[in-house]
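Colleague: return a 3D structure for these sequence lines:
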Amino acid sequence: MLAIVRQTVLELRPHAAEEAAIHLHSVLDRDLGVDSLGRVELWSRIEREFGVRLPEALFATADTPRDLLEALNAQTGVAAESAPLADADGAAAVADLATPEQAQTLMEVLDWHVRRHPQRCHVRLLGDGEGSDDISYAALQQGAEAVAVGLQQRGLEAGQRVALMLPTGRDFLFGFFGILLAGGVPVPIYPPMRLSQIEDHLRRQAAILGNAEASMLITVSEAKLLAHLLKPQVPSLGGILSVAELSASQGSLRAQPRQAGDLAFLQYTSGSTGQPKGVMVSHANLLANLRAMGKALKVDAEDVFVSWLPMYHDMGLIGAWFGSLYYGFNLVLMSPLAFLARPVRWLRTIHQYRATLSAAPNFAYELCLSKLEARDLEGLDLSSWRLALNGAEPVNPDTLQRFAERFAACGLAPEAMAPVYGLAEATLGVAFPPLGRGPLIDWVRRGPYQASGRAQPVAPGSADALRFVCCGRPLPGHQLRVVDGQGVELPERTEGHVQFKGPSTTEGYFANEAESARVRHGQWLDSLDLGYMAGGDLYLSGRAKDLIIRGGRNIYPYDLETAVGNLDGLRKGCVAVFGSGDAASGSERLVVLAETNEQDTAARRALQQAISRAALDLTGVAPDDVVLAPPHSVLKTSSGKIRRAASRELYERGEVGQPRRAVWRQLLRLVEAAVRAQAGRLLRALGALLYAGYFWALLLIVASLTWLAVALLPRRSWCRRLTRVAARGFLRLAGVPLNVSGLGQLRLPEVRVLVANHASYLDGVVLCAVLPPTFSFVAKHELAEQFVAGRFLRQLGTCFVERFDAQRGAADAEALAAILDAGQSLVFFPEGTLSREPGLQPFRMGAFVLAARADVPLLPVALGGTRMVLRDGQWFPHRGEVRVDLCGHLLADGHEWLDAIKLRDKARAVLLQRLDEPDRLRLAS
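Modeller: This next block holds a predicted model:
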C-alpha cells in the first residue's frame, strides 16, 4: 500500500523528490500534498489493487496511510463492489405542476408548498448505504422553525448575518431556513473536509466572518469549543452554536416580515484573506433567477435532480436546492465526498432515481471518464438524463465530446450535454443553450484572434485553430454584451469584457463599496470574464481576473502569494501564483513560482514542502507544481505588481530559470513588445474613433441634403429615386458593403407585401438603397407628428398606423388595404420596434392580415449585419458588411384570421433560417 501511495504522490506532485519519506504516519495532505482530487486517484488505485470497496466515510476521515491500512485489515471496513443499483421505487405521484408565481420571498415559496402538499418528498439525503433520509416540505419547515426559535431566544435581530459552516445534510437545510425564518441573513461558508482541520479552517474564515459582521456561527458541535479563537478577530461574533443545540430551545417563533428587496443571503466569492467579497442576493434576485432558469430549461415538478454539489456554492445551493424548492421536483442529495470517493456513484444515483437533471463542473465529467472502468458501466441506464449541465469552471470541448461518446452506450443523448454560464454576481445563471441543440464548438483562426481578438471562423479540424465552447444565450429577461476597455459595445465575433444586466443582478458586494463600484457600469455589471458573441450566443475565451478554478474551487492568487511570501528562505514579494490549463484533469493546474537564493538540494526540497503545506492550509488544495527559481524570474510591472499572465507564459514555454539574455537585450525586447502592443491598441482605438466621427459627419451631410431636396421636389417618384441614390451613396462612402441576393424576385411589377426583420436604425436606409422606388414604407404614427422626420416620410409616401388607439388603428388598416387595392406595394417591420439584443422578436399581425385578405404575395426580407454596424442604444458605429436576402414569395391559404396566422408563422420560419440570430419568441415562451 505504501508503494501505491508513493507512486501516486510522485505522479501528482512533480516537485516531490524520489527519496521523500513516506511512511504509515505521514499526513496525506500536510506531509504529502494529497488534496481531494489526489485522494480520488489514491482511492481508486487502492481499491483496484486490493479488489475491495473502501467505505465512503473513510474519504473524509483518513488522515494517514495507517488509517487506510486499518480499513483494509478490518473485515467490517471492506465491502465487495456492489452490483448495479436497481431502479428506485416510483416516487409519490406529483400532485400538480403549478409553481408559486406570486411568492416574493423564499419563505413564501416554502409556505406555498406546505399549504398544497406538506408531506410530498422534497429532499432525499443519501448516506453510505442504499437507503435515503427523506425530508418533506412540512419537515423542512418544522425543523427550520425549531432552529429559528433558538436563534431568536439568543438575541438574533432582524437583518443580522449568521454564518453557516456545515456539510451537506439535514442540519444545513434546517439551519439555512431557520436563519431566514428568524429574520437573519444566512452566510454559507465551506466546511473543512476533516474535523481535525476545524481550528485552522476557522482561522482562515475569520476574514469572511469579520466582513459579514456575523453575529453567530452555526457549525458542528466539535467546533463550539473553538469560539475563543475567533472572538478577538471577529468582534461581532456572539457565539458558535450547533443545530442540535438551537433546536432544543422551547418557545414560539416570532414572525419576521420580509420584502422582495430584502437581503436573502450573502454568497462569498473571495478567498479567506485579503478583502472578502460577499455578493448580496435579495429575494427578488433569487426568485427572478429561478424563474428565468426554469423557463429556459422547461423545468417542472416531474423532474428529478441528483446533486453532489457543495451547499455553500451557488450551483449547489441555488441551482439544485432552491430550484427543487421552487418547482417542486425531487432533489436527491449526496455528499461531495461521496462523489469524490467514488465518482461512479453519481451516475448510479442518476440511474437509480431516473434523474432528469444534474450539474457539475467540467472536472467532474473528466473524473468519470478517467476513473470509471467498463465494469462500472454494466447495466447503467442514463436515458432519463435530459440535461447534463456543465458550468462553474472553463468547459473543455474534448471533455464534452468524449463524455457524450462514452456514455452514449448507456442511453445518454448527445444533446443532453449543456455547457452553461453563470456567476454569483448574477445570483447564478446568466446564459443557457436552447434545449435539444447540444454543444456548439467554435473553431477560429489563431492568428487574428490572438492579435486583435477577431474570432474568424475556420473549418473544424484545422491545425492552427482555437476552439471555444458556446455557453448559450441570455436567460429570459436578462441581457449580455461585450465591450472594449472604454465600455464601447463591440461587434459580433470580437473579444472583449463580458457584461450582463437583468433582475437577477446583485446590487454589489456587502461592505465593499470599492469593489462594487469597480464592476458596475450603470445598469451593467462586469463579469471580469472575456468572450465574444456570435449568433446571439456567448463564447467565453478567458478571464480578465486572476481567479484560478481547480476542482470546482475558487483560488485567489493574492491570498496564496501573501501566505507563501512570508515563508523563510523565499524572496518576499517575488511569488507568482497562476493557473495553467490541464487537459488531463479537465480543470486547471495550480502553479506556484517562487524566487529563492537557496541552492542546497535538501533545503530546496523542504521549501517546496513548506509551500505545499501553506497552499493546502489556506485553500484546501495542494499546488500541482512548485517551481523554485533564481532571483528576478518572477515578472513584474514597472510599479512592482506581479505579472501573473506573463509569468504563466514563461512557465508554459519552459523558460523559468533559464540563463537570460543581456540586460540591454531584455530591456529592448520589453520596450519593443510594449510599444508594439500599445501602438496597436492606440491605432485601433483611434481608427474606430475617427471612423465613428466620419460616419456621423457623413450621415449628417447626406441626410441634410437629401431632406432639403425631398422637401423641394414636386413629384413623389423623384423623391424616392433621389433617396435611393442618397442611401446607396452613403453606404458606399461609409464603407458598408451591401451583399444582396434574391433581387430578381422583384422584376415582376405585381403588388406585394414585404416584411423585414428590424435590427438597427440603418435598416430603413438599407432597404431604401436596395428596393426599387415603388414601395411605400409603413411606419408608426408618432413619426408623422415630428417636423423633420414627418415631413420627409410624408414626401416619400410613407403610410402611418396608430399602435395604441384601437379605433384609429382599425381605420389605418382599412386605409392600407385600400392602398394595396390601388396597386401600391408596402414594406413592414412586423416586429414594430428594435432592440440591442440579437434575436427575432414577436410579430404584429397587420402585414399578414392585409396580405391574406388582399390575396397578394408576401415577401420576407432578411437583414443581416446592420445590428453589428449600428446597435440600438450604442451610438458608436463599426465597420461591417450588410446582407440583404429577399426570400421566396409566400401566399396565404385563405382570407381568414387563422390563414393570416399561418402566413406569419411561415414568414417567421423563413427569416429564422436566413438569420444568424435566435428566436426571441421561443425564448420568451
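Colleague: when you work out contacts or count neighbours from here on, use the C-alpha atoms and nothing else.
Modeller: OK.
Colleague: my guess is residue 334 meets residue 305, correct?
Modeller: No - applying CA atoms under 8 Å as the test, residue 334 and residue 305 come out as separate, 11.0 Å apart.
Colleague: okay, and the common contacts of those two?
Modeller: Jointly contacting residue 334 and residue 305 under the rule CA atoms under 8 Å, 6 or more residues apart in numbering is no residue at all.
Colleague: go through stretch 218-238 and flag the buried ones.
Modeller: 218-220, 223, 227, 230, 234, 236-238 (16 or more other CA atoms under 10 Å).
Colleague: report the two of these separated the most.
Modeller: For the buried residues of stretch 218-238, with distances taken as CA to CA, the pair at the greatest spread is 220 and 236 (20.0 Å).
Colleague: so which residues of the stretch 151-300 of the chain form helices?
Modeller: Along the stretch 151-300 of the chain, the segments classed as helices by DSSP state H, counting those that start in this stretch run 170-181, 198-204, 206-212, 227-230, 243-247, 283-297.
Colleague: counting by contacts, list what the next helix or strand after the longest one packs against.
Modeller: To tie it back to what came earlier, the one meant is helix 283-297. Counting by DSSP states H and E, the next helix or strand C-terminal to helix 283-297 is strand 304-307. Where contact means 3 or more CA pairs under 8 Å, 6 or more residues apart in numbering; DSSP states H and E, strand 304-307 is packed against strand 330-333, helix 344-353, strand 357-360.
Colleague: mind running it again at 7 Å?
Modeller: Applying 3 or more CA pairs under 7 Å, 6 or more residues apart in numbering; DSSP states H and E, one finds that strand 304-307 contacts strand 330-333, strand 357-360.
Colleague: the structure of the following sequence is requested for comparison with the preceding one:
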Amino acid sequence: GMDPSSTPQWVDALKVQQQCGLMVTLQDEGDVEDGCSYASCSLSREPMVTWFPAGAPQDRFCVAAVWGSKEEQAVQLVWIVADVPGPYPDDDPIDEPCSYGLAGNHAAVGRGRPLIAYSAPKAAGTLAVLLFRQQQSAPILPRSTAVPLDDFCVLEFAREHHLGDLLASRVASFGPVQAPVADTELRPLAHSSGGELKTDPDSPKTLTAALRRTAIEFPERGLTIFDKGGKTCRLSYSELWRRSVLLSRGLSASLRDGVSSAVLQVPRLEDHFPAFWGCLLRSVRPVAIAIPANYGDGAQAVCRKMRNAWQLLDTPPVISSSSHADKVALLRTSADMESMEILTVEDLEALGSAGTSDSPDAHADATEPGDVAFYQLSSGSTGVPKCIQITHGGVVAHIHGEAQFCGISSDDVHVSFLPLDHVVPILTVHCCDVYHGCEEVQADVAWVVSEPLRWLRLLSEHRATRTWAPNFAFKLIADALRRGGPRVRAELEEAAVDLSRCRWWMNAGEQVTIPVCEEFLEQTSRFGVRRCAMQPAFGMAEACTCMTYNNDFRTRAATRLGRSAFVSLGPPVPGVEIRIADDEDQTVREETIGRFQIRGAVVTPGYVRNDEANRASFAGDGWFNTGDLGFIKDGRLFLTGREKEMIIIRGANFYCYEVEDVVNALPSVVPTFTAAVAAQDPHAGTEGLAVFCVPREAAVGGAVSPELVKVISEVRSILVRHIGLTPSHIVPLRKEEFPKTTSGKIQRSQLAKALQAGEFSALLEAIASAQS
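Modeller: Predicted coordinates:
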C-alpha cells in the first residue's frame, strides 16, 4: 500500500485498483455543477490487501477517489472508508486475544503472519470520509466526517466541500507508484513441482479400458444431454459402450487400408460420443472440428480449417449423421475436397450389428498408454493447423493428477455446455467423467448462451458438484443477473435455484480477470455460490488441459507487478512441474515475468507433421514452451498474457485483456465482444492501438449513424481516461463478424491481419467523415 503522508504521487481510483490491489468499482453518477463529472467508488467485500492512510481509523478499509486540477497546485483526495470486522483465528493469535478488523490483519502481516480469509464480511452501518488536500509545501492534514451509510451521497458531499471547480478538470492522471522490489537474487527459482503422482496399480491405463470398466461397474450412470432446443435425452454408460462397439465394428468393415484418423462432423451430442469412442476402440484417431454455419462457403474460416486438417491427415473419412451428410458433401466443391469420403453413424452402427465376429475388447486390451488416442487442433487455427497428439497415458495422468489435487470421485456430477471441438469438454469433462463413472450433463452451447441463466438452472436441477467455463461465461451470468435485477432474482429464488453443492466453478480457457470473478461471486452469492468455489485454472491441449488449479481463491491473494493485478492460477497438480524461463530457456527467479514452461507425462509427444512448431515448443530436458508469459510466486502460477498478446506503445506494455476489460464496462457495447490489437500509428510513427467492438444497439453497416459515432467516442474517451491511451483505430463490427473460437476465445490475430490488409479501410474512412 501507499501512505499519503510520505508519497508525493497520487492516483485515481482505477490506479488504486491496479497498483494497490484494492477492488474499486467505478460508476458515473451524473453531473456535478456546470457539467462536471465524477466517479463514485463502491466497496469490495474482500479486498486483496489491507491498508489504511495516516490519520484514518485503523480498523477501516479504504477506497480512494481523486479529483485534481492541472491549473492549481492542489489535489483533493477523498477516502471512503468502512469497517469490515473479522476475528483473527484462535489457533494463530497475535499479541492481544480479541477480534480485529482489517487493521488487525494488517498488524498480523507486519509480524510476518499471513492474511486470513473471511467467509462473508459485511460493511458497518456507517462510513467515514476523510478529505486530504495536498499543496506544494503544506503538510497533509486529514479531517473526517461520519454519516450513516444509507444517507451518504457523493454528489452532496462534492457540493458540500466545493469540489466542483476541481471536478471540471477531470480526474488527474499521475505516474505509477513503484512498490519497493526485494533483491531478485534472494528470491527462489521460479520452479514448482506438484509432487508424486499416486495411482492405483489396478486402475485402467488407457481410455478404452476405462470405458469398458465403467460400463460394467456403473451401467446406469451416464450422460444427460440437452440439444439446441432444450430437449433432453439420456445416454447411459452401458449404452455408450454398446453403441461404441457397434461403431467400432462398422469402422472395421468400412475403412480402407492405412486409414488411422477420422474427422468428426456429428451435430447431435448423443451421436458424437459413440462416434468418438468407436474410433478409439478401432485405434482410429478422431479429430472434432466445429460445425460450419455454411458448408457451401469454402472461404469461411471453419471450412478452410477443415480442408487444411483433412489434407494434413492424408484425407481421412468424415463421420457425420445421415441427416447431416448432404450438408457435409458441399465441401467437395466449396472447399476443394472432391475425394472426401463420408461415413454416417447410422450406417456404421448397422454394419456393426450385422454379426461380425470382430472384438473391440481385443483392441481395448492391445492399446498402450503411449498410443495416440485422438487429435486436437490448436485453438483458433484457420491456416495449416497445429494438430496436437493426445495420448492415452497423458489423459490418464491428467485424470489422476486432477483427482488427487481436487478430490474428484465417482460421486461428482459434472455440467458442461461448451462445444466438443474444444479440448476441455471432451477431455477434462467427458473422459474424466467416464474414467470415474461420474454423472455428466452436456448441453448445447447455443441453447445456454442464448439464455445464460440456464447454466445456473442446470447446476441446481442436477445437483452438480463441478462445472467449468471460460471467463466470458461468468461475465454473461453476472450481466444477466445485474440487468434482470429483483425480478430475475425473484424468479430464480421461486424456482429454488440452489448452487451450494457446486464445489468447483473452474474458470479456464482464457485470461481470468478479477472484476469478472468479483461481480460473478457478488451476484450469485445469494444462491449459495461460495467464494472458495471459484477455481481459476490453466490448461492447454498440449498438456491434456488443466495442470494448475487455484483451490483457494481470494481476490486479495492476487499479485500485482507494476500497474497490473493478476489472479493466481494455483500450483501444479501431482506429476507436473512448471517453471518460468528466459529467452535462453534458463529458469529465472520468482516474480520475474518470462516464458511459462511445463514438464510431465501430460505433455504431448508433438504436433503432427510440423517440425517447425515442434522445434519452437520443446525446450529440451522434457520442458514444453506454452507460448504464455507469466511469473511464479510462492510456487503458484500467475499468467500475464500470451507472448503475442502484449501491445507495446511508446515503451509501455499493455495486455490486450486489460484494454478490453475497460471497453467491456461500457453499457453501449456488447460484453466480451471487444478485441485490442497492435496497429501502426501513422501519426506517431510507432505501434498504436486498434480496438474492435460490437455496439449493443447502434447499427453497423451502411451509413455511419450518429449513434455509432457516439459509441466510438465513448470507447475513445474511456480508454483515454482509464489507461491514458488514444486508440489509432476503433472498428465497430456486427456480432456475427466478430471472430471467436467455439469456446469464446477472441481471435485477435485474425483481426490484426484483416486490419493490416486494409479490409476495414472503407469503414474507417466513413467513420472519419461522419466525425468531421
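Colleague: hey, which of the helices and strands packed on strand 304-307 of the first structure is tucked in deepest?
Modeller: strand 330-333 (a mean of 27; mean count of other CA atoms under 10 Å).
Colleague: what's the next secondary structure element after it?
Modeller: Next helix or strand after strand 330-333 of the first structure toward the C-terminus (DSSP H and E): helix 336-341.
Colleague: with the second structure overlaid, how far apart is that next one on average?
Modeller: Its matched residues in the second structure lie on average 1.1 Å from helix 336-341 of the first structure after superposition (mean CA distance after the TM-score superposition for the first structure).
Colleague: what does that helix contact?
Modeller: Outside helix 336-341 of the first structure, the residues within contact range by CA atoms under 7 Å, 6 or more residues apart in numbering are 40, 43, 56, 59-60, 308-310, 345-346.
Colleague: so residue 500 of the first structure is in which element?
Modeller: For residue 500 of the first structure, the host element (DSSP H and E) is strand 496-501.
Colleague: what stretch of the second structure does that strand fall on?
Modeller: Residues 594-599 of the second structure are where strand 496-501 of the first structure lands when matched by TM-score structural alignment.
Colleague: what residues sit buried inside the matching stretch?
Modeller: 594-599.
Colleague: what is the most widely separated pair among the residues you listed?
Modeller: Pairwise over those, using CA to CA, the maximum falls at 594 and 599, 16.1 Å.
Colleague: show me what residue 574 of the second structure aligns to in the first structure.
Modeller: By TM-score structural alignment, residue 574 of the second structure lines up with residue 476.
Colleague: do residue 306 of the second structure as well
Modeller: So residue 306 of the second structure corresponds to residue 205, using TM-score structural alignment.
Colleague: so who does its match touch?
Modeller: Residue 205 of the first structure makes contact with residue 272 under the criterion CA under 7 Å, 6+ apart.
Colleague: ditto for residue 473 of the first structure
Modeller: Shown in contact with residue 473 of the first structure (CA under 7 Å, 6+ apart): 431-433, 536-538.
Colleague: where's residue 675 of the second structure relative to residue 645 of the second structure, distance?
Modeller: To residue 645 of the second structure, residue 675 of the second structure is 11 Å away according to CA to CA, to the nearest Å.
Colleague: oops, could you answer that again for residue 355 of the second structure instead?
Modeller: Taking CA to CA, one finds residue 355 of the second structure at 55 Å from residue 645 of the second structure.
Colleague: over to residue 737 of the second structure?
Modeller: Using CA to CA, we find residue 737 of the second structure at a distance of 21 Å from residue 645 of the second structure.
Colleague: which of the two has more residues huddled nearby?
Modeller: For residue 737 of the second structure versus residue 645, neighbours defined as other CA atoms under 10 Å are more numerous around residue 645 (19 against 9).
Colleague: correct me, but the more buried one touches residue 657?
Modeller: No - using CA atoms under 7 Å, residue 645 of the second structure makes no contact with residue 657, being 8.5 Å away.
Colleague: for the stretch 601-750 of the first structure, which segments count as strands?
Modeller: Counting by DSSP state E, counting those that start in this stretch, one finds strands in the stretch 601-750 of the first structure at the ranges 625-629, 738-741.
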